[in-house]
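In: Sequence first, predicted model second:
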Amino acid sequence: MTPILPKITDEHRRRLLVTRHLLTPATRAATPEQVADALIALHATDPASVYLSVAARMARPSVADLERALYTDRSLLRMLCMRRTMFVVPRALAPVIDASTARTVAARERRNLLKVLTEQLGHDARWLADTEQAVLAALAERGEASAVQLADAVPRLQEQIVVSPGKPYEARPRLTSRVLSVMAAEGRIRRGRPLGTWASSQFRWTVAEPHPELPADQARAELATAYLSAFGPATTEDLTWWTGWTRTDTRKALALTDTVDVDLAHGPGHALPAQLDAPPAPEPAAALLPALDPTPMGWRHREWYLDPAHAPELFDRSGNIGPTVWWNGRAVGGWAQRPDGEIVTHLLTTTGIGRDARAAVEAEAARLAAFLGTTRIRPSFRTPLERRLTAPDAPTP
């Protein structure tokens, strides 16, 4: 006889999302570390997204507080890991993420780099190892250095390769970024303070501190548990997509956890025992989340918090989400910063959106504008709605 699985409704999941992801005034964090712990990892492809994801969830957001965590205390670390994506992760979780995902990504990056070096420049693994040692020596001498400074100190980094040969967009970049990226993926060097503002993507580099090495199977089980703690209930497909693991590795990891099989609105899923009882309804609350925020990018199946009809407006062609407006655990619209600094919002639905909701969205827009001040941002991955909101002829809302 087939066992009857506990049913988890979409409303149940949204209540968990709002409270665990700190999307109400009552749940807002006091420190950036608390935000990162709640979300496991902050998307860092756009440097500004890290700050905006934290600011949306802190009672008193501060650029200086996040810079302290990233560059002084180093309690938050940048890592190339899940889905070959740059994240900022809690220091305590870094060994787990390294063993479960980053090692595989780093090995692939090294193979790809060696292939380019061999085929285009005739260099071998020994040449690359010597180059990397020279980079480490230069950083040990200087403490930190930009990519340009390292290329001056290690002339081998100035050699050029051909990218997309024969294409209209053919390019001939230096080896600098490729070599540094591989070393960073392996945890040998790390990104330090940016050269410009906090929204800059030009970083200084420094030698990374080593961390304990864990067995891959153990690490995957720990990361699966952490994921479900932050994002569960979720499906096998959600976890596979979020981590970038194979389906086999995902199933093995789940088998080593204390999860419970559950029945979600669109099929079978997994939950931790503490998630089986629906929590009380949280206070109605709005949130303005940045492009590639961890919340909308946390699941492969999104229909329980995002109307599929709105996805073409909020995602680019590669599946990257832009800035979103949230109300009570649902993504209901988008926002953008115009060149003059104004934060403009647009709601894609009126369902469940009354006067209080609109006032709350306006209040969040004002809070975000105050945090940004004179800083101007623009997502690297632009969506149809974000483009329209920032167009020169866009109407004033």
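Out: Done, it's in.

In: can we go C-alpha only for contacts and neighbour counts from here?
Out: Will do.

In: what about Leu214, neighbour count?
Out: Leu214 has 15 neighbouring residues, counting by other Cα atoms under 10 Å.

In: and what of the one 10 residues further on?
Out: If you count neighbours by other Cα under 10 Å, Ala224 ends up with 24.

In: And for Glu186?
Out: Using other Cα under 10 Å, Glu186 is surrounded by 23 other residues.

In: Skipping its backbone neighbours, what lies nearest it in space?
Out: Ala106 (5.5 Å; Cα to Cα, 6 or more residues apart in numbering).

In: contact partners of stretch 301-313?
Out: 10, 14, 237-238, 296, 329-332, 348, 383-385 (Cα atoms under 8 Å, 6 or more residues apart in numbering).

In: sorry, back to before: looks like the residue nearest to Glu186 contacts Val179 (just checking).
Out: No: using Cα atoms under 8 Å, Ala106 is not in contact with Val179; the gap is 11.4 Å.

In: Geometric centre of this protein: which residue is closest?
Out: The residue lying closest to the centre of the chain (Cα atoms, centre = their mean) is His43, at 1.4 Å.

In: Need the three-state assignment for the nearest residue to that one once chain neighbours are set aside.
Out: Leaving aside its sequence neighbours, His43 sits nearest to Phe87 (Cα to Cα, 6+ apart; 4.6 Å). Put simply, Phe87 is strand when judged by DSSP: H, G, I helix; E, B strand; the rest coil.

In: Included below, for side-by-side comparison, is a second structure:
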Amino acid sequence: MTVLDDRALNRATLARQLLLERADLPAPDAIAHLCGLQAQEPQEPFTGLWTRLRAFDPADLSTALTARAAVRMHLMRRTVHLVTAADALAWRARHHAMLRQRVLGVYRRELADTDLDDLAAAGRAVLADGRARTTTELVQALDRPVPFRRAIGEMLVAALVPVVQAPPRGLWRTKAGVRNVSVASWLGRDIDPLPTDPADPVGQALVRRYLAAFGPASTSDLRAWSGLAGLPAAVKAVRGELVAFRDGRGRELLDLPDAPRPDPDTPAPVRFLPAFDNAILGYHDRGRIIDDAHRGISVAGERAVLVDGRVAATWALDGDTVTVTPLRRLPAPDRTAVLEEGEHLASFLTDGDSQRARLAD
């Protein structure tokens, strides 16, 4: 079985994640290809698409949200993701049990005496009028005593009732709190019911889509990305369609046969990633893109800079200046390339008012 080292896996990841070469895609098509973008920080997906798409216009993403072609909702790993409306409808039911269990993992004691089915019915009834409500407003509208308001609210909007976060939250340069509206009201139809087929057809689609955006990858990588329990029936059902490799640690990696796996020596341009980017978080073993010594930055909300395809620095916008903090010594050509790309990013983030970038001491 062919062994793929970290550099080969890195170039495959960059190609799938549209980080090896910027793509000519509309924002909704890019969101679909990437299986969504992690979006608990509302402005971060704009940088995530800018770094991946040619001539990206932030208005395109804002329009996708207001036109209801894309939505923000709790999905993979119980994290807020920006996904297409079609994927929200198709995937939400498959994630329901996981979402419920993850909220219970945090609030099991507070919810011990709560009838969750009854709570879900009450929440749907309140949201049936199509109004967007804050979580507090939703909980207050329930016709019952609520001893644990935070736990009840989290269970309702993150697990029990399929909801999306209504604009203006998530629009370009807009600060707005979370207001929840039911998927059925916002998209004009309810989520797709989960098929009873034991071969898990929805899971099969997830496996194929994940590999298209992240492969080659292991089943543990798939589990880390989705938050689902490995999708064993789905993986078994599609295994005959796939090709298999090994990584340098001996793990089996699965992939679509015709998916891009570039030469490991393919040059990789500098790329600035937003906070919580799935190019890093979409794997259990992140060694293909980030050193173990720096793994913590990927979950701490720090924004990463890729140099030769790997995380080599963090960045922040300080006023009108993109400040880059190297994690290792950067040779002069890399420093120049980082500053040039940082200037382009500064221009994007300031609507052309600034092209300032600097390396921190």
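Out: That came through, no problem. What you are looking at is a predicted structure, and each value in this text was computed from that prediction instead of being measured.

In: related to what we said a few turns ago, from the contacts of stretch 301-313 of the first structure, which would you call buried?
Out: 10, 14, 238, 296, 329-332, 348, 383, 385 (16 or more other Cα atoms under 10 Å).

In: Same list (the residues you listed) but as a markdown table, adding distance to Thr248 of the first structure and secondary structure.
Out: Formatted as a markdown table, those follow (distance: Cα to Cα, whole Å; DSSP: H, G, I helix; E, B strand; the rest coil):
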| residue | distance to Thr248 of the first structure | secondary structure |
| --- | --- | --- |
| Asp10 | 27 | helix |
| Arg14 | 29 | helix |
| Asp238 | 14 | helix |
| Pro296 | 25 | coil |
| Gly329 | 31 | coil |
| Arg330 | 31 | strand |
| Ala331 | 32 | strand |
| Val332 | 35 | strand |
| Leu348 | 38 | coil |
| Thr383 | 34 | coil |
| Leu385 | 37 | helix |
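
In: quick revisit: superpose on the second structure and give me the mean offset of the helix or strand harbouring the residue nearest to Glu186 of the first structure.
Out: Per DSSP states H and E: Ala106 of the first structure is located in helix 103-116. Superposed on the second structure, helix 103-116 of the first structure shows a mean distance of 6.1 Å to its aligned residues (mean Cα distance after the TM-score superposition for the first structure).

In: Going by neighbour count, which residues of that helix are buried?
Out: 103-106, 109-110, 113-116.

In: Same list (the contacts of stretch 301-313 of the first structure) but as CSV, adding distance to Ala38 of the first structure.
Out: As requested, these are arranged in CSV below (distance: Cα to Cα, whole Å):
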residue, distance to Ala38 of the first structure
Asp10, 20
Arg14, 15
Glu237, 21
Asp238, 18
Pro296, 14
Gly329, 16
Arg330, 18
Ala331, 19
Val332, 22
Leu348, 28
Thr383, 27
Pro384, 30
Leu385, 29
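
In: For the counterpart of Ala64 of the first structure in the second structure, which residues are in contact?
Out: Under the alignment (TM-score structural alignment), Ala64 of the first structure pairs with Ala59 in the second structure. Applying Cα under 8 Å, 6+ apart to Ala59 of the second structure gives the contacts Trp172.

In: what's the answer for the one 10 residues further on, then?
Out: Ala69 of the second structure makes contact with 28, 84-86 under the criterion Cα under 8 Å, 6+ apart.

In: cool, and Ala8 of the second structure?
Out: So Ala8 of the second structure contacts 261-264 (Cα under 8 Å, 6+ apart).

In: which one in the first structure is aligned with it?
Out: Using TM-score structural alignment, Ala8 of the second structure pairs with His12 in the first structure.

In: same check, this time on Arg286 of the second structure
Out: If you follow Arg286 of the second structure across to the first structure using TM-score structural alignment, you land on Arg302.

In: Distance check, that match against Ala234 of the first structure.
Out: 10 Å (Cα to Cα, to the nearest Å).

In: Could you check which of these two is surrounded by more residues?
Out: Higher neighbour count among Arg302 of the first structure and Ala234: Ala234, with 24 against 16, using other Cα under 10 Å.

In: ok, the aligned residue in the second structure for the more buried one - contacts?
Out: Alignment note (TM-score structural alignment): Ala234 of the first structure maps to Ala217 of the second structure. Ala217 of the second structure makes contacts with 211, 252-255, 283, as judged by Cα under 8 Å, 6+ apart.

In: Having no further points to raise, I will conclude here.
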